[in-house]
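Peer 1: predicted model, plus sequence, below.
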Amino acid sequence: MIAINNLTFEIGARALYDEANWHIKPGEKIGLIGANGTGKTTLLKIIVGAYSPTSGAISMAKDLKMGYLNQDLLSYQTDKSILHVAMEAFERQNQLHTEIESLLKKLETDYSDDLLHKLSDKQHEFEALDGYNIEFRAHEILAGLGFSEDDQNRNLMEFSGGWRMRVMLAKILLQTPDILLLDEPTNHLDLPSIKWLETYLQSFEGAIVIVSHDRYFLDRVVKKIVESRKGKLIPYAGNYSFYLEEKALREEIQSGQYKNQQAKIRQEERLIERFRAKASKAKMAQSRIKALEKMERVDDVDDDNPTVNFSFKFSKQSGRHVIRMEHVNKAYPGLQILKDAHAVIEKGDKIALIGANGKGKSTLLRIIAGTDKSYEGMCETGHNVTTTFFAQHQLESLHLENEILRELQAFAPKHTETELRSILGCFLFTGDDAFKKIKVLSGGEKSRVALAKALTADANFLILDEPTNHLDIQSVNILIQALQQYEGTLIAVSHDRYFLDNVANKIWYIENQQIKAYPGTYAEYEEWQSKRPTVVEKPAAPAVKKEEKPIEKPAANDKSKNLKKLNQSMLQLEERILDIENDIKTAEAELATDAIYQDSARLKAVNEQYKTAKDNLHKAQAEWETLAEQILELENASI
């Protein structure tokens, strides 16, 4: 289908690709991965002909139809509806429709056989191209990408950049190309739309090449990974999870080969040094020197997975309740977001706020952060809570003329330069990178600087709105490590399911204008949700005007009383579990000392304490699971 042979592409003195080779076969579903700056987007542009290679060749069939989704499509402007824009994909059908309409108009006054034959031919071709179903197909794909029936008749320019990108994606999908080239297609999609796109691409009959940092998306869609690395394109037969296993195996073999070769080189060098001064052995020594020079050297394995080796500290601990929300009402014209909503964020919570776009996730974050005051009810910040709010618009607050290190020094003056450079190193800014000016950085690099700033703040509560946008897989892994080590409280909105699954211990979602909570990881929530009866959303109520009387809260019934009682029991049980875990840590610390093994009586007593604590922990955890199930059953019953 497409053959890339000995491709070299240079930017200045730097070669992004150096005699790289890759063959794309019909029907292949491929994930193109690699660190930021390795040329993934550039390669897609070379394939579509936007860039010319320095040397090498790309060959493909002349009639190959390519669909290319890239961020440049956001610049497309028109005053037409998004349905019309999507239907531009049917170029020939639209042309035939116009011609048929013209012929029908002429037939009102001209009944010639020639005109009737032309009309018949056009209608036959239009029918063969499934022209009568193109509007239905456009409606279907736009609906899958999250557009309501009313939205589809709105002007394209009324929508934000992310929604316009969805329209461009719909247009490309409707063209049914032989190969789809998708550059970060999930960046502007919410979770329901990502799942819809996964299903669509799984059944797509053509070839697909996807550049994405969403490893769950890659796992579900692609059957092959191609890694852009050190100027080469390295294939792996399998999805992203298989790639990780296979790469680890290859690196283990390469590391063994490197160590063996280095040992052999050292042995040869010792022999050469020993015999080169002896005349009788000089010839042998020279022969070995030449053999060493000709030896094809095995490279050592590079560490592509840097670890976060510092801890995020804050000067004061927050109180038990970080945020309390009661009777919160929030509405926009024609859209009720929250209605008499209640929620509590407690110390240590790591919350993933999920749901479709338009449900109010970002609005809720702004209410919690205190940047949106236009709501009714109470949102109270707890004792000693210090907050940092990361959102994409904060990239604009970076000082473009500052060097990266200077930007962090100005924001976090209490940190030493060594500490700040360590933090920057974890976010892939090593060596002289720390002295780059902000203005020369890419979008992904600016995101990493803004995140580094957020994590150097003296804050015990983090609010993160789409922190993984523009980050590559390696950078997402670093952020996950950082947040796993973070001992404060956080709430994050993200469409990256791998990120959510590895960071969150509680899930929030907005349903029927209420904030609902699930006490577990994202994977556990997904499993629970799959078994749950379909919830029919109540229609959004109009916003309550200030001059109207406030809505009276309904009297608490038996279910709400039981739910409150169970939640209180769960809080008490969680405190007991925390105490037991502390007892276990204390016993483990004492058992780790040498002194205790000199005192048999004390050793026996501590062992018994440790065993008792472990038994108590298992019982308390089982009790917690029972309580959690009871709470979920009551919550479902009250929906």
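Peer 2: Right, received. Where do you want to start? A quick note: this is a predicted structure, and the numbers were derived from the prediction, not measured.

Peer 1: C-alpha only now, for contacts and for neighbours.
Peer 2: Will do.

Peer 1: just to confirm, which helix or strand has I337 in it?
Peer 2: Per DSSP states H and E, I337 falls inside strand 335-346.

Peer 1: against which helices or strands is that strand packed?
Peer 2: Using 3 or more C-alpha pairs under 8 Å, 6 or more residues apart in numbering; DSSP states H and E, the elements in contact with strand 335-346 are strand 321-332, strand 514-518.

Peer 1: go ahead and flag the most central residue of the protein.
Peer 2: Computing the C-alpha centroid of the chain and ranking residues by C-alpha atoms, centre = their mean puts D496 first, at 3.0 Å.

Peer 1: how many neighbouring residues does the closest residue to that residue other than its chain neighbours have?
Peer 2: Nearest in space to D496, with sequence neighbours left out and distances taken as C-alpha to C-alpha, 6 or more residues apart in numbering, is D214 at 6.0 Å. D214: 24 surrounding residues under other C-alpha atoms under 10 Å.

Peer 1: can I assume D214 is in contact with I473?
Peer 2: Yes. Counting by C-alpha atoms under 8 Å, D214 touches I473, with 7.3 Å between them.

Peer 1: and the angle from the helix or strand that contains L490 to strand 321-332?
Peer 2: Using DSSP H and E, L490 sits in strand 489-493. With axes from the mean of the first three to the mean of the last three C-alpha atoms, to 10 degrees defining the directions, strand 489-493 sits at 30 degrees from strand 321-332.

Peer 1: ok, second structure coming up, stack it against the first:
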Amino acid sequence: MLIALQDITFEFGSRVILENSSWHIEPGDRVGLIGLNGTGKSTLLRIINGEYSISKGSVNKIKNLTIGFFNQDLLSFETDDSILSVGMTAFGEALELEKDIERITKELEHSQDEALLHEFSDKLHAFEALDGYNMKHKSAQVLEGLGFSTADLDRPYSQFSGGWRMRVLLAKLILQQPDVLMLDEPTNHLDLPSIEWLEKYLSTYNGAVIIVSHDRYFLDRMVNQIVEVYQQQLHHYAGTYADYEVEKELRREMQQRAYENQQEYIRQQERFIERFKAKASKAAQAQSAMKRLDKLDRVEQADSGPSKIRINFTIDKTPGKILCTLQHITKKFGNITVLENTGAEINRGDKIALIGANGKGKSTLLRVIAGTEPFEGERTPGHNVITSFYAQHQLEALDLSNEILEELKSAGSGRSELELRSLLGCFLFTGDDVFKKIRILSGGEKARVALAKTIIGQANFLMLDEPTNHLDMNSVQMLIDALSKYDGSYVLVSHDRYFVSQTANKIWEIVDGKIKEFKGTYAEWEDWKKRQAANNLQAATTTADTSKEDKSAPATTVGKGAINKDVQRELQKQQKQFQQVEGQLASLKERKAGLEANMASPEIYSDKTKYAQVESEYQDVLKFLQRANEQYEKLFEKIMQLEANLVS
């Protein structure tokens, strides 16, 4: 057991957050920590991290336990160091040893002190044990996995936006490999390829992982148990989030049946007491029945489950068959081409999810469709199209002097105050929250107000840029239900795969500046991608086997067919790794040559202690060279296979 929370109680002033709650965290646990907003999920993580003190109970941890905590507060960190340097700070001990080794190396140029030589040897072995020679490569690998390009690695941390900074800090935590990794909404800052990389990484992570997330698709793939914060208690469920939903409903039904059975028993006893309490012959029995009721451990009525409030769209006009046509669209930002001579058509009834990595131009394409972004090419809007566009920049259109309810009334939807308050409840504004001024709201709260305004309009064409970013699971589900009944059309950008899987009937992906359309759901698109990858791998294996049989065949042949883009991307990735290993090899070979020169030096050769020291270091370098050469050969073989597969 790594951590044991035993009967803990935690309060904020007079408000009880947790009461007599327990939780044991074991090695290998993959826990999804869930609950409605404000129930105390992040608070619980801070209790585990030692930031908050409990008023009752105990928090016990094994000796020397390491905890990594990924959360919004990390953004207070500032530095002008490169993001690669920030990532490498995860190897604190190795970095200190590296400095010591450099210092001792300089001292040995002017000193032959034996104790210094022994210290040098000890530190080299310690540095190797900490895998110090690979810390730069590992840091680069993780950062690139989270979406950074190789060119980005040397850029200062201070030049990146908040979302990209969070990725750097997530990379640092991952590289530290703590015993317990706590992630508070990690997917909010990642695009789909980075989320998929994180999933692959966490699936083989040796420590325990605790995840707070509204992304149920991510939870279903990552966790083997759910802990729900509900009514000041921690409720434990085995399995994925989907398993939790089934088990939660079963528990709710069982509790409701137990409640109803107990209520029937209570009514029977009360009728008996009322009937016989005045009769001398039955008075004793009536008294006993009253005592039994007084001692009865009452079962609470089961909660009614998630809110059943529905979000409803209304449409004023029916548009023509074609809502928007794009032809020969090109969009550049300086030297960067985002869209290049591409086109697409949006038809009535289309529910399009625009997906892909950050920086590929998804939000730019939305603005092009809306006509708010300058571009080269032709955009033709359809007949009777009424557009409503939700994006983060729409927050600027909110009137800061208005109260939330006033802001929705000003949209002119004609809905009653009761309808508007019900809608705001779906977006987590309850009770007197609706009278808060816009100016005092957080960025997330303003985003929810803007999304609510988008919904109450009478548009027949919606453009939604990351609409689920600031919603809890219940609100996301209500938005999904609303969109499923929406008679209009929409294009949405989202990294929430569950949301996309439930709302889209077409998938758009921007590949090499072109809009690639897949007619089908997200699940069908995923299956298609897997089949494509399997076919590519089979083709690569077949080509490699053929090249082994025919030694006279050239290693690389460029065919006339179209180059497979998936294989090409994998090839570029392998080539980057190949270049890194080449650099390591060059450095190791240079170090080997220097040590060989030292070993040939009469001064070193005649001193047994010095020679033994250099000989030991030389053997270490040979081991590193062997490993690097093996990696070099594997990468080379893989690259040859991929190049062969570029033949169509």
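Peer 2: That came through, no problem. Worth saying up front: this structure is predicted, and the values here are computed from it rather than measured.

Peer 1: TM value for the aligned chains?
Peer 2: Remark: TM-score between the superposed chains equals 0.81 [TM-score structural alignment, normalised by the length of structure 1]; 540 aligned residues with a C-alpha RMSD of 2.1 Å.

Peer 1: ok, back up a step: contact partners for the residue nearest to the centre of structure 1?
Peer 2: Residues near D496 of structure 1 by C-alpha atoms under 8 Å, 6 or more residues apart in numbering: D214, Y216, T468.

Peer 1: and which of those residues is nearest to G334 of structure 1?
Peer 2: T468 (31.2 Å; C-alpha to C-alpha).

Peer 1: on the three-state scheme, the closest one is what?
Peer 2: coil (DSSP: H, G, I helix; E, B strand; the rest coil).

Peer 1: burial of it, as a residue count?
Peer 2: When counting by other C-alpha under 10 Å, one arrives at 27 neighbours for T468 of structure 1.

Peer 1: which ones are touching it?
Peer 2: V476, S494, D496.

Peer 1: any chance of the residues you listed in CSV with distance to S55 of structure 1 as columns?
Peer 2: Converted to CSV, the contacts of T468 of structure 1 look like this (distance: C-alpha to C-alpha, whole Å):
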residue, distance to S55 of structure 1
V476, 34
S494, 41
D496, 37
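
Peer 1: pick the one among those residues closest to I208 of structure 1.
Peer 2: Of the contacts of T468 of structure 1, the one sitting nearest to I208 of structure 1 (C-alpha to C-alpha) turns out to be D496, at 20.6 Å.

Peer 1: what segments of the stretch 501-639 of structure 1 are helices?
Peer 2: Here the stretch 501-639 of structure 1 has its helices, by DSSP state H, counting those that start in this stretch, at 522-531, 558-591, 600-638.

Peer 1: tell me how far the ends of stretch 214-230 of structure 2 are from each other?
Peer 2: One end of stretch 214-230 of structure 2 sits 16 Å from the other (C-alpha to C-alpha, to the nearest Å).

Peer 1: rewinding a little: after superposition, how close is the strand holding L490 of structure 1 to structure 2?
Peer 2: After superposition onto structure 2, strand 489-493 of structure 1 sits on average 0.7 Å from its aligned residues (mean C-alpha distance after the TM-score superposition for structure 1).

Peer 1: for that strand, packing partners?
Peer 2: strand 350-354, strand 461-465.

Peer 1: closest one to T371 of structure 1 among these?
Peer 2: With C-alpha to C-alpha, the closest approach to T371 of structure 1 among these belongs to strand 461-465: 11.8 Å.

Peer 1: list the buried residues for the following helix or strand past the closest one?
Peer 2: Counting by DSSP H and E, the element after strand 461-465 of structure 1 in chain order, helix or strand, is helix 473-485. Neighbour-count burial for helix 473-485 of structure 1 flags I473, Q474, S475, V476, N477, I478, L479, I480, Q481, A482, L483, Q485 (criterion: 16 or more other C-alpha atoms under 10 Å).
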